[in-house]
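> Prediction below, plus the sequence it came from.
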Amino acid sequence: MTSGTLDLSELQQDAFTELVNIGVSRAAASLRKMIGVQVLLSVPSIEIVSRAAAARLIGEREASDLVVVQQAFEGAFAGQALLIFPVETSRELVRAVAGAELSPDEVAELEDEALTETGNIILNACLATIANMLQRTLTVSLPEVIRGDGARVFRPGTGDDALVLFLYINFSVRERDIRGYIAMLMDLPALETLKGLIDEFVVRSVGDLGE
């Protein structure tokens, strides 16, 4: 472990990935109720990186600007949750959620509302599930949409040492494959708290299995 970073053990990483996957499964069920068709969501991998590394990672994968739904959360641990899509993917998502062939003007008109609603469902489901399974509570702010490249999205504030829990997500709806990312920005004390709560969760889970 180097200064200013925090590592998860393989067991901690597996446990947290499982928590997030349960959260996005619940989000998929909520989206299915909202739009009336099957939604598949999964999080195959998770990394903890610096803001600069997160900007570089997403810049290497995505040439276009990004559309981001962000929500602040606080409670047992605090930070910001971001749901990130490349611009073209976000437009595909709007078409998929709307379930209709929309003109570019119609997509533009609906985009922020559709993304805010979708982001709110996905991020709230993830955060609520994680908090519930860690036996803690979180309060979450209203979502807002921002746009820009990776450098803008992950730009640090003054004195901000936040690290990024960076999660790639696979998203499939109405036979459209939509890629995106979930990022959780937390400072080191918040991540240390989360790490301790994950350890407690693992101990409880192992205890449950052993009974």
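Looks like it arrived, so ask away.
> contacts and neighbour counts: CA atoms only from here.
Noted.
> count of residues packed around Leu11?
12 (other C-alpha atoms under 10 Å).
> Show me what counts as buried in the lengthiest helix in the chain.
Assignment by DSSP state H gives helix 104-133 as the longest helix of the chain. Residues of helix 104-133 classed as buried by neighbour count (16 or more other C-alpha atoms under 10 Å): 107, 111-112, 114-131.
> got the contact list for the helix or strand that comes right after that helix?
Next in sequence after helix 104-133, counting helices and strands by DSSP states H and E, comes strand 138-140. Outside of strand 138-140, the residues within contact range by C-alpha atoms under 8 Å, 6 or more residues apart in numbering are Gln71, Ala72, Phe73, Glu74, Gly75, Ala76, Phe77, Asn124, Leu127, Ala128, Ala131.
> what's around Gly79, how many residues?
Neighbour count of Gly79, defined by other C-alpha under 10 Å: 20.
> neighbours around the nearest residue to Thr129 once chain neighbours are set aside, how many?
Leaving aside its sequence neighbours, Thr129 sits nearest to Gly23 (C-alpha to C-alpha, 6 or more residues apart in numbering; 5.2 Å). Counted with other C-alpha under 10 Å, residues neighbouring Gly23 total 24.
> who's in contact with Gly23?
Ile122, Ala125, Cys126, Leu127, Ala128, Thr129, Ile130.
> switch to 6 Å and redo it
The contact partners of Gly23, by C-alpha atoms under 6 Å, 6 or more residues apart in numbering, come to Ala125, Cys126, Thr129.
> Save those residues as TSV, and put in distance to Arg32 too.
Converted to TSV, the contacts of Gly23 look like this (distance: C-alpha to C-alpha, whole Å):
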residue	distance to Arg32
Ala125	13
Cys126	16
Thr129	18
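> here comes the other one, which I'd like you to weigh against the first:
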Amino acid sequence: MKRFFFLFAVCSSLLAKAQNGKFDVRLQLKKADCAQMKLLVTVEVKAHDENSSFLMGNANFRFSYDAHLIKAPVIADQQNFTSQGENASLNYNPLSLNGSVERNANGIVSLNIIYSGSEQNATPVSTNWLPIATLQFDLVNPDEKAGTTLVWNDDKAFPVTGLSEIVLKKSTPEFDYDTYIAKAGGVFENLTIKSISSLCSG
């Protein structure tokens, strides 16, 4: 029993050393097309610091919005961690918004990455911000004086924003990688729009 516990402790220690992932996320306003009543927002990710870069596995990026002011999000552009669009990789499925929910007062976006490849081609995440997708919302009223904030569901607010990192194996009789949950770096940068009408007039 003692020998088993020792081996388990050693293996756990080795696995922990192989695990680097620690991430930050942010939302950026890309464009307000008030003539067409559209708002474009980018979702971006990076490693928290130089010691926490990682290979992207599966991920769910979740944030809430005020459905009184913006609604009906769709993916306008896919940029990374996807088999479509710019920097396409067949090691990932197309991005999806499966699990997103919109009610009269509020909505939750769930932007999903699905990894389906081998260890050779998982996309690295460094300390440079990487765009994941541009999301398009409908503007309910471009003359609205009120503002709004798109707020992240962090790693503690259910349903959480979370992702897994690909950890490579040296010997691969059956599987060529493991996945581990990447830790949030503590930076969840929301997007605040002070006034819809001021944004459109500007």
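Perfect, thanks for sending it. Bear in mind that the values here come from a model prediction, so they are computed numbers and not experimental data.
> Any idea what the TM-score comes out to?
Superposed pair, TM-score by TM-score structural alignment, normalised by the length of structure 2: 0.30. Supporting alignment: 98 aligned residues with a C-alpha RMSD of 5.2 Å.
> Please, where are all the strands along structure 2?
Taking DSSP state E as the criterion, structure 2 contains strands spanning 22-33, 38-47, 54-66, 70-78, 101-102, 106-113, 124-125, 130-139, 148-152, 162-168, 177-181, 183-189, 191-193.
> Take these and write them to JSON lines, including mean neighbour count and distance to Ser13 of structure 2.
Output for those, formatted as JSON lines (neighbours: other C-alpha atoms under 10 Å; distance: least, C-alpha to C-alpha, whole Å):
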{"stretch": "strand 22-33", "mean neighbour count": "19", "distance to Ser13 of structure 2": "18"}
{"stretch": "strand 38-47", "mean neighbour count": "21", "distance to Ser13 of structure 2": "22"}
{"stretch": "strand 54-66", "mean neighbour count": "22", "distance to Ser13 of structure 2": "18"}
{"stretch": "strand 70-78", "mean neighbour count": "19", "distance to Ser13 of structure 2": "37"}
{"stretch": "strand 101-102", "mean neighbour count": "15", "distance to Ser13 of structure 2": "40"}
{"stretch": "strand 106-113", "mean neighbour count": "22", "distance to Ser13 of structure 2": "29"}
{"stretch": "strand 124-125", "mean neighbour count": "18", "distance to Ser13 of structure 2": "24"}
{"stretch": "strand 130-139", "mean neighbour count": "22", "distance to Ser13 of structure 2": "31"}
{"stretch": "strand 148-152", "mean neighbour count": "19", "distance to Ser13 of structure 2": "32"}
{"stretch": "strand 162-168", "mean neighbour count": "22", "distance to Ser13 of structure 2": "14"}
{"stretch": "strand 177-181", "mean neighbour count": "16", "distance to Ser13 of structure 2": "14"}
{"stretch": "strand 183-189", "mean neighbour count": "17", "distance to Ser13 of structure 2": "17"}
{"stretch": "strand 191-193", "mean neighbour count": "15", "distance to Ser13 of structure 2": "39"}
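> between those strands, which one is nearest to Ala9 of structure 2?
Relative to Ala9 of structure 2, the nearest member of the strands of structure 2 by C-alpha to C-alpha is strand 177-181, separated by 17.4 Å.
> what angle sits between the one helix or strand the residue nearest to Thr129 of structure 1 maps to and helix 104-133?
Assigned by DSSP H and E, Gly23 of structure 1 belongs to helix 10-35. Interaxial angle of helix 10-35 of structure 1 relative to helix 104-133 (axes from the mean of the first three to the mean of the last three C-alpha atoms, to 10 degrees): 130 degrees.
> buried sites along helix 10-35 of structure 1?
12-13, 15-32.
> what sits up against stretch 169-179 of structure 1?
Residues outside stretch 169-179 of structure 1 that contact it (C-alpha under 6 Å, 6+ apart): Val39, Leu40, Leu41, Ser42, Val43, Gly180, Tyr181.
> I'd like to know how far the residue nearest to the last one when sequence neighbours are not counted sits from Glu192 of structure 1.
For Tyr181 of structure 1, the nearest residue in space outside its immediate sequence neighbours is Tyr168; the separation is 4.6 Å by C-alpha to C-alpha, 6+ apart. Using C-alpha to C-alpha, to the nearest Å, one obtains 22 Å as the distance from Tyr168 of structure 1 to Glu192 of structure 1.
> Could you do Glu144 of structure 1 as well?
27 Å.
> What of Val68 of structure 1?
26 Å.
> Compare the two and say which is more crowded by neighbours.
Between Val68 of structure 1 and Glu192, counted using other C-alpha under 10 Å, Val68 has the larger neighbour count: 29 against 16.
> pretty sure that one contacts Ala81?
No - between Val68 of structure 1 and Ala81 there is no contact under C-alpha atoms under 6 Å: 9.9 Å.
> element containing Ala190 of structure 1, please.
Counting by DSSP H and E, Ala190 of structure 1 is found in helix 188-210.
> helices or strands up against that helix?
Applying 3 or more C-alpha pairs under 6 Å, 6 or more residues apart in numbering; DSSP states H and E, one finds that helix 188-210 of structure 1 contacts no other helix or strand.
> out of the contacts of stretch 169-179 of structure 1, who's nearest Leu57 of structure 1?
Tyr181 (11.0 Å).
> quick one, what contacts that closest one?
By C-alpha under 6 Å, 6+ apart, Tyr181 of structure 1 lies in contact with Leu83, Ile84, Leu167, Tyr168, Ile169.
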